[in-house]
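1. coords below, sequence missing:
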């Protein structure tokens, strides 16, 4: 029997601001290595004994998900949540979808933003729990702790694990909420506790039965959202109306902490949820002085410090720093004491309160056809760099408040302006008057790059009227 992975791909990851933001959260970033966390998680849960994964994500991320999956050659099922309702409805929706074709299936629910370097060992740990899950238990996975961590929930075992942390299922004694430091130190010393990774294995019929017993309203509403779901360009869109009435609740509060049939399996390998910049520093192999630098960062006489530049051409230099995190992007710079890394989310709250777009908006805006970024913004003008994937096309659209001037710097653009269609090649330009119905396409086999100069009284992304769109987006900035 194959295990069906369910990867949860929502969340904003505010503790890793400015690299992780609401419009482009951490699971899509390449924080450690070339692959994104989402791609690495997908690869970890792929292979012998595993069915193609089910991805649960939001509408704004659906094309980022498909683009990153295409890069690693994966074509899973993708469920679109109409709005964020926490993990309980998301996981239940996936279980109901899987149960339609395999009522006896085992499903593995997991976040898509964790780091598990030893994929083989982790898959073996999951397989070791399969028989217990088939027998009707909900099996959660606990991580061997190596420090008194206060940022995680913990799991109390009924038996002390062996020295090798062999993946042997045992009854779970209880869940422990995020502890204070003294409690965490006592649990670490006692040897009967594990970190709660938020990953669990269960048969779909067991999970559905648990919701029927403990959360019948959530089950009824989620089932309605699944039964009324619509297919859209290969995505499954859960129905908006029943979904909107769902309670915003985690799977732990909804079911896990109520059910008596919970087992735990220890995992003794390396794991991290990358829940803050201190975790990024720790997982990035600091040098002998405890220093981590990116390619465009230089540390001089620093100690226990992380220096990262995320923008090409922007050098970051630290001198005499100790226990400091510096993360520089084109539109925002974070400087924090490493011991206060968990408080970065407070910066996001403060920025939102003052109306700063940097709080939630990533400087590079990803779209199904490619991406763009602003190079300069002033009174009545904006300059963008736009990248269009091979074979991709922007929607047929017009604007009420702006005109545009496009200069192709790489590749060839097929441009529609009202009833005229023409090719614009490198070093050529074209003008789109205010109100003109227009579209840009990349007919080539390489990415097309152009510079767009906008002029007008209003330059917001919501000044778009779409007439045709191959990506079936609605009106508005992203549709």
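-> Right, received. Where do you want to start? Since this is a predicted model, take the numbers as computed values, not measurements. Residues are numbered from 1 along each chain as shown.

2. Please make it C-alpha for all contacts and neighbour counts, starting now.
-> Fine.

3. And the strands in the stretch 51-200 of the chain?
-> 54-58, 77-81, 106-111, 138-143, 154-157, 170-176, 193-203 (DSSP state E, counting those that start in this stretch).

4. let's bring in a second one:
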């Protein structure tokens, strides 16, 4: 299985915990199976290895994050370095050409692209393998993961499948709606767009050449700073007619907000912190109405 983990963002919605200097995916706030602290990146990578120890993992990231990735994952993981941030379509195109032109992976092979920061059970990565198998079959140009919605969220885009089968052709996509419209989408059988794509390399190799002016990976890298900032959803997914979606109804959280992050954490404080009865009436002072995470530092 070939996997591209998208890790270019800085998670500024979690400021000041996460910022350009210290991105959320590298902060060790979760515990592994033996009680050691691990980051989002380490957790996802460990889960991938649990399901498929032979998976070829490549992290698509900005050059400012390379040292952090090497420090946490070592040298066994591939890294597709973005010279600057240009959103997900340029990042995925560059990573795809990196796999093909630099690593020599066949254009007939499938790759699964997913975010680096989902908080999920291991069955999520079993589903990723199934997406890769579906992409190899070639019945659809793209295969997406659609997450079964638990409430009418305004934070996610929606995928409306043609049928209620586990695997279905996609009828249409809907951008992030308000709660009332989201509820209508869910009544129609809509799924949350989890930001996961599977395809044969040749599909994005061709799409990139159609939409961008370059010759190969090295030329694309050299011209990267001149590329338009555009998401993979807008540039590719919404233009493609031959797409399938696989339903995923397992545990899934997008840790992009303080609420979802603190819900996933096992502890209220990390490090040396003091919590007692003197800590009261904090809600009155918390004008933003967000959870407060306490991280202590050792002397």
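-> Right, received. Where do you want to start? Model, not experiment: these values are computed from the prediction.

5. Pull the number of nearby residues for residue 162 of the second structure.
-> By the measure other C-alpha atoms under 10 Å, the count of residues near residue 162 of the second structure is 17.

6. In contact with the closest residue to it other than its chain neighbours, which residues?
-> The spatially closest residue to residue 162 of the second structure, leaving aside those adjacent along the chain, is residue 171, at 5.1 Å (C-alpha to C-alpha, 6 or more residues apart in numbering). With contact taken as C-alpha atoms under 8 Å, 6 or more residues apart in numbering, residue 171 of the second structure is in contact with 159-162.

7. any idea what residue 171 of the second structure aligns with in the first structure?
-> Superposed on the first structure with TM-score structural alignment, residue 171 of the second structure falls opposite residue 173.

8. just residue 125 of the second structure next, same as before
-> Using TM-score structural alignment, residue 125 of the second structure pairs with residue 123 in the first structure.

9. State the number of residues packed around the closest residue to that match other than its chain neighbours.
-> Spatial nearest neighbour of residue 123 of the first structure, excluding adjacent residues (C-alpha to C-alpha, 6+ apart): residue 45 at 7.1 Å. Neighbour count of residue 45 of the first structure, defined by other C-alpha under 10 Å: 25.

10. just residue 24 of the first structure next, same as before
-> The tally of other residues near residue 24 of the first structure (other C-alpha under 10 Å) stands at 24.

11. Pull the contacting residues for the aligned residue in the second structure for it.
-> If you follow residue 24 of the first structure across to the second structure using TM-score structural alignment, you land on residue 22. Contacts for residue 22 of the second structure (C-alpha under 8 Å, 6+ apart) come out as residue 10.

12. Checking residue 22 of the second structure next. Helix, strand or coil?
-> Per DSSP: H, G, I helix; E, B strand; the rest coil, the local secondary structure of residue 22 of the second structure is coil.

13. Relative to residue 185 of the first structure, how far out is the closest residue to residue 188 of the first structure other than its chain neighbours?
-> Leaving out its chain neighbours, the residue that sits closest to residue 188 of the first structure by C-alpha to C-alpha, 6+ apart is residue 148, at 6.0 Å. Distance, residue 148 of the first structure to residue 185 of the first structure, using C-alpha to C-alpha, to the nearest Å: 5 Å.

14. Which of these two has more residues huddled nearby?
-> Taking neighbours as other C-alpha under 10 Å, residue 148 of the first structure and residue 185 compare with residue 148 leading, 19 against 15.

15. any idea what the more buried one aligns with in the second structure?
-> By TM-score structural alignment, residue 148 of the first structure lines up with residue 152 in the second structure.

16. got the contact list for its match?
-> 179-180, 182-183, 186.

17. Would you map the helices across the stretch 151-299 of the second structure?
-> 179-187, 201-211, 217-223, 232-235, 258-264, 282-285 (DSSP state H, counting those that start in this stretch).

18. For residue 78 of the second structure, find the nearest of these.
-> Distance to residue 78 of the second structure, taken as C-alpha to C-alpha, is lowest for helix 217-223 among these, at 15.1 Å.

19. buried residues in that closest one?
-> 217, 220-221 (16 or more other C-alpha atoms under 10 Å).

20. Looking at those, which is nearest residue 38 of the second structure?
-> Nearest to residue 38 of the second structure among those, with distances taken as C-alpha to C-alpha, is residue 221, at 31.8 Å.

21. where's that closest one relative to residue 22 of the second structure, distance?
-> From residue 221 of the second structure to residue 22 of the second structure the distance is 25 Å (C-alpha to C-alpha).

22. List the contacts of the residue nearest to residue 123 of the first structure.
-> Contacts of residue 45 of the first structure (C-alpha under 8 Å, 6+ apart): 5, 53, 119, 123.

23. Check residue 230 of the first structure too.
-> Counting by C-alpha under 8 Å, 6+ apart, the residues that residue 230 of the first structure touches are 236-239.

24. Out of the residues you listed, which is nearest to residue 38 of the first structure?
-> In terms of C-alpha to C-alpha, no member of these lies closer to residue 38 of the first structure than residue 236, at 19.3 Å.

25. how close does residue 321 of the first structure get to residue 298 of the first structure?
-> Going from residue 321 of the first structure to residue 298 of the first structure by C-alpha to C-alpha gives 11 Å.

26. scratch that, residue 54 of the first structure is what I was asking about
-> From residue 54 of the first structure to residue 298 of the first structure the distance is 41 Å (C-alpha to C-alpha).
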